[in-house]
Structures are given as C-alpha cells and as structure tokens.
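# using only what follows, build the 3D model:
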Amino acid sequence: MGNIIPMKDKSLKLDLYLGIGSNLENPTKQIELSIQYLSDLDELEFIKVAPMYESKPMGPPDQPNYINTVSFFKANIEPAVLLSEIKKIEEMMGRVSISTKWSERIIDIDIVLFGDIELETDLLKIPHPLAFEREFVIKPLLDLDSNIYIPGQGFAKDLIKNCKYKVFNRIIS
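Alright, predicted model coming up:
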C-alpha cells in the first residue's frame, strides 16, 4: 500500500481530491456550501475546484439529475479523521442515510485521491474504488490536472474512454 501521512510533520501536505455531488435543493449552491465547510477545516487548504458537470443518476431513475465536481485541497489529516469530518459536514447539510443505493441526496462527498495513499478498510477505500468508472469524476479530475494518475488504475486521460457512467452537460459557473 502507499504512504500514510506522518501526522507529526504538520508541514507535509498531500494532494487531496474530493468528489462532490448533489441533486437536491439547488445542487450548485449545495456544492459551493460544502466546499466552504471543507475549507473551514484547519487541516485542509483549498486550492481550486473543477467545473461542474451534469449527469443522469446512477440509481433510481425517478430522481433529478446530479451536478458533480472535484475539489482540490492540500491536506495534513489522517484519512479516517477526514472521513469522519466529511460525514459531519454531510449530516450538517441535511444528508439523510437511506437504504436505497445511489438515491437522491442533498450532498455527497467522496475521497477520490489522497496523495499516493492506497488504503482499504471496512469504512474507507482510497483511491475511491469506482472513480475510474465515472466520467463525472474523471472529467473534473482532468480539468484540474491533465496528467493525473490514479494509483492502481492508471492515468485518468487513459481511463476516461472506458467510463460506464457518462456526463452530458458541463455547467458554466
């Protein structure tokens, strides 16, 4: 597996890419608000956000389309602590746990890439195991870094042609 952050070295900051999506209550605003909350975390330094993309839902078809993007941060935080903070933000924003997979949601924040960390626990997998199948993740990643590499998968520019889940609209914001 890849490197784990040596938390004693507070000067070390790894590249962190978070996939963010919403399909409820003005999704663009929800995404912007989530980025603000994430930026408020002391361990995260916001760098930039990719353009947003619209895509059909992966789950039940009777829900609104999703708006998705990827945000780029520099971070010095343990992955499990980061996941806990993300869950707190999602809950604070009104995300409700529903048993239906890929159901509509006010906000969804996923850890896509975190430096060269490769991690697999019961609660967390880094890189995100489905990122390479999702054009709504790969396209914004490429907007942020056209040469980005997904550990264990390859270069995003090579993976995009095989994405199962496509986008159909880039949101101009």
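
# please make it C-alpha for all contacts and neighbour counts, starting now.
Will do.

# just the strands from this structure, written as ranges.
Taking DSSP state E, the strands of the chain run over residues 14-22, 44-49, 52-55, 66-75, 108-114, 119-120, 125-126, 149-150, 154-155, 167-171.

# between strand 14-22 and the fifth one, find me the angle.
Direction vectors for strand 108-114 and strand 14-22, defined by axes from the mean of the first three to the mean of the last three CA atoms, to 10 degrees, enclose an angle of 160 degrees.

# helices or strands next to strand 108-114 in the packing?
Judged by 3 or more CA pairs under 8 Å, 6 or more residues apart in numbering; DSSP states H and E, strand 108-114 is in contact with strand 14-22, helix 79-92, strand 125-126.

# just to revisit the earlier point, deepest of the strands of the chain, which one?
Stretch with highest mean neighbour count among the strands of the chain: strand 66-75 (a mean of 25; mean count of other CA atoms under 10 Å).

# next one: that strand to chain centre, how far?
5 Å (CA atoms, centre = their mean, to the nearest Å).

# between helix 79-92 and it, find me the angle.
140 degrees.

# list of residues touching strand 66-75?
Contact with strand 66-75 is made by 13-23, 27-28, 35, 43-57, 136-137, 140-141, 144, as judged by CA atoms under 8 Å, 6 or more residues apart in numbering.

# hmm, back to that, save the strands of the chain as CSV, and put in distance to residue 132 too.
Below are the strands of the chain laid out as CSV (distance: least, CA to CA, whole Å):
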stretch, distance to residue 132
strand 14-22, 12
strand 44-49, 19
strand 52-55, 16
strand 66-75, 13
strand 108-114, 10
strand 119-120, 16
strand 125-126, 12
strand 149-150, 8
strand 154-155, 9
strand 167-171, 14
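
# for residue 84, which of those strands is the nearest?
strand 108-114 (11.4 Å; CA to CA).

# distance from the chain centre to the closest one, please.
Counting by CA atoms, centre = their mean, strand 108-114 is centred 3 Å from the centre of its parent chain.

# alongside the first, I'd like the structure of this one:
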Amino acid sequence: MPMHKVFIGIGSNIGERLHHLQEAVDRIALLAGTEVRGVSAIYMTEPVGESEQNRFFNGVVELETSLAPEELRRQCKTIEQELGRPDAYPRWSPRVIDLDILLYDDLSLLTETLTIPHPELHCRNFVLIPLLDLANPLHPAMHKTILQLLSGCSDRSVLIKLKEGIRIKKRRNAR
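Predicted coordinates for the structure are as follows:
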C-alpha cells in the first residue's frame, strides 16, 4: 500500500489539555497503516472567535499513513468522540480535542465532509508555526511554502511555547 505524508493539527482547551493531546497522538499512532513521524512543540494560544474561554494548547502531528483521506478523517472523528468531544458543537466553542487534517501529500480535495488543504491553514499562526517545527511543505493550492504563508499571514495572535511536549510512543512489534 502506498504511504502518504499527512499533517494533522491538534488542539484542546478543556481540562487537562496536554493530557488530551497526548492521548490523541497515542491513538493516532495505533491506527492501522499509520506511523507518527513527529510532533511539533505545543503552544498555548488565544482562542479564535469566542474569546471568553480558556486558551488552547495547539500543535501539529506529522504522520505517514496508508489510510485514504476520508477514512483518516473518520478515524480522527472517532478519536475525538472517544476523548469526549460531542458530535455537534458550535463553531469556535471550547473543546476537549480537535483534530484537523491540514495537508495530505500534495492533494487538493473538496468533498461535503472534507477539505484538504485545511481551508483556514494559511491564516492561522497556531497552525503555521507548529507546522514549521516539523517541515516547510508547499501549500498545494496556493503554491507557497508554509514559511511564505506565515510571512504574509495577518494573524497577530501570540503563541507561547510550552516547556513540556508530546512524546511519540513506539508501537510494540512495529515494523
């Protein structure tokens, strides 16, 4: 099966935020045909939209997977639900966990349930900066690197890099 390089944005602003992010990464690593290759630093960030809520902890996970985009999305939604996120929630509301597919190889995809690259990737420091911790890929629709997108980004929110981060747990009997 062909392997695909994918970047997933992770975020949490309810409860034990770092713990929720670690749990999400651990569960992503257990997905069939998937290997977590890296995790960015974790940043404390200001909430978008509804400002009367806790700050988010955000980061980006790099993985290789044989899962198709829609199946990966489905698996991410299952992980969110298992960690306590309800099916329906208001936009920009507080959340235990948020998993968003940012980039999937150089794919541009638009379906009823999934848009790749993530439609707001280019205008959010809390995605661009952690993504740069891992790589500087080309945005397949805008034909600019992540660094170029960051330099033109109008988002002026403040990110605070946390001292603690996420550990990548190796699978037992992994090949």
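
# let me see the TM-score of these two.
Between these two chains, after superposing, the TM-score reads 0.89 (TM-score structural alignment, normalised by the length of the first structure); 162 aligned residues with a CA RMSD of 1.2 Å.

# and the helices and strands packed on strand 108-114 of the first structure as TSV, adding distance to residue 107 of the first structure?
Formatted as TSV, those follow (distance: least, CA to CA, whole Å):
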stretch	distance to residue 107 of the first structure
strand 14-22	5
helix 79-92	6
strand 125-126	19
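
# so for residue 173 of the first structure, which of those sits nearest?
strand 14-22 (15.0 Å).

# quick check: the closest one compared with the second structure, mean distance?
For strand 14-22 of the first structure, the mean deviation from the second structure after alignment is 0.5 Å (mean CA distance after the TM-score superposition for the first structure).

# and that strand, which stretch of the second structure?
Across the second structure, the stretch matching strand 14-22 of the first structure (TM-score structural alignment) is residues 4-12.

# and that stretch, how far out from the chain's middle?
3 Å.

# before we move on, what about stretch 107-121 of the second structure?
That offset, for stretch 107-121 of the second structure, works out to 13 Å (CA atoms, centre = their mean).

# which stretch of the first structure lines up against it?
On the first structure, the counterpart of stretch 107-121 of the second structure by TM-score structural alignment is residues 117-131.

# any buried residues in that stretch, and which?
117-119, 125-128, 131 (16 or more other CA atoms under 10 Å).

# do the same with stretch 23-36 of the second structure
Buried residues in stretch 23-36 of the second structure, counted by 16+ other CA under 10 Å: 23-29, 31, 34-36.

# from those residues, pick the one nearest residue 95 of the second structure.
Nearest to residue 95 of the second structure among the buried residues of stretch 23-36 of the second structure, with distances taken as CA to CA, is residue 24, at 13.1 Å.

# now check that closest one against the first structure: what is it aligned to?
Using TM-score structural alignment, residue 24 of the second structure pairs with residue 34 in the first structure.

# isn't its match right up against residue 88?
No: between residue 34 of the first structure and residue 88 there is no contact under CA atoms under 8 Å: 11.0 Å.

# skipping adjacent residues, who's closest to the residue positioned nearest the centre of the first structure in space?
Geometric centre of the first structure, nearest residue: residue 19, 1.5 Å, by CA atoms, centre = their mean. Once flanking residues are discounted, residue 19 of the first structure sits nearest to residue 70: 4.4 Å by CA to CA, 6 or more residues apart in numbering.

# just checking, what residue in the second structure corresponds to the one you found?
Matched by TM-score structural alignment, residue 70 of the first structure corresponds to residue 60 in the second structure.

# and the gap between its match and residue 39 of the second structure?
Residue 60 of the second structure sits 6 Å away from residue 39 of the second structure, going by CA to CA, to the nearest Å.

# contact partners of stretch 67-74 of the second structure?
Applying CA under 8 Å, 6+ apart, the contact partners of stretch 67-74 of the second structure are 4, 32-34, 101, 104, 114.

# out of those residues, which comes closest to residue 140 of the second structure?
Closest approach between the contacts of stretch 67-74 of the second structure and residue 140 of the second structure, by CA to CA: residue 104, at 9.5 Å.

# list the contacts for that closest one?
Here residue 104 of the second structure is in contact with 4-7, 69, 116-117 (criterion: CA under 8 Å, 6+ apart).

# coming back round to it: save the contacts of stretch 67-74 of the second structure as JSON lines, and put in distance to residue 93 of the second structure too.
Shown next, in JSON lines, are the contacts of stretch 67-74 of the second structure (distance: CA to CA, whole Å):
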{"residue": "4", "distance to residue 93 of the second structure": "31"}
{"residue": "32", "distance to residue 93 of the second structure": "31"}
{"residue": "33", "distance to residue 93 of the second structure": "32"}
{"residue": "34", "distance to residue 93 of the second structure": "29"}
{"residue": "101", "distance to residue 93 of the second structure": "19"}
{"residue": "104", "distance to residue 93 of the second structure": "26"}
{"residue": "114", "distance to residue 93 of the second structure": "20"}
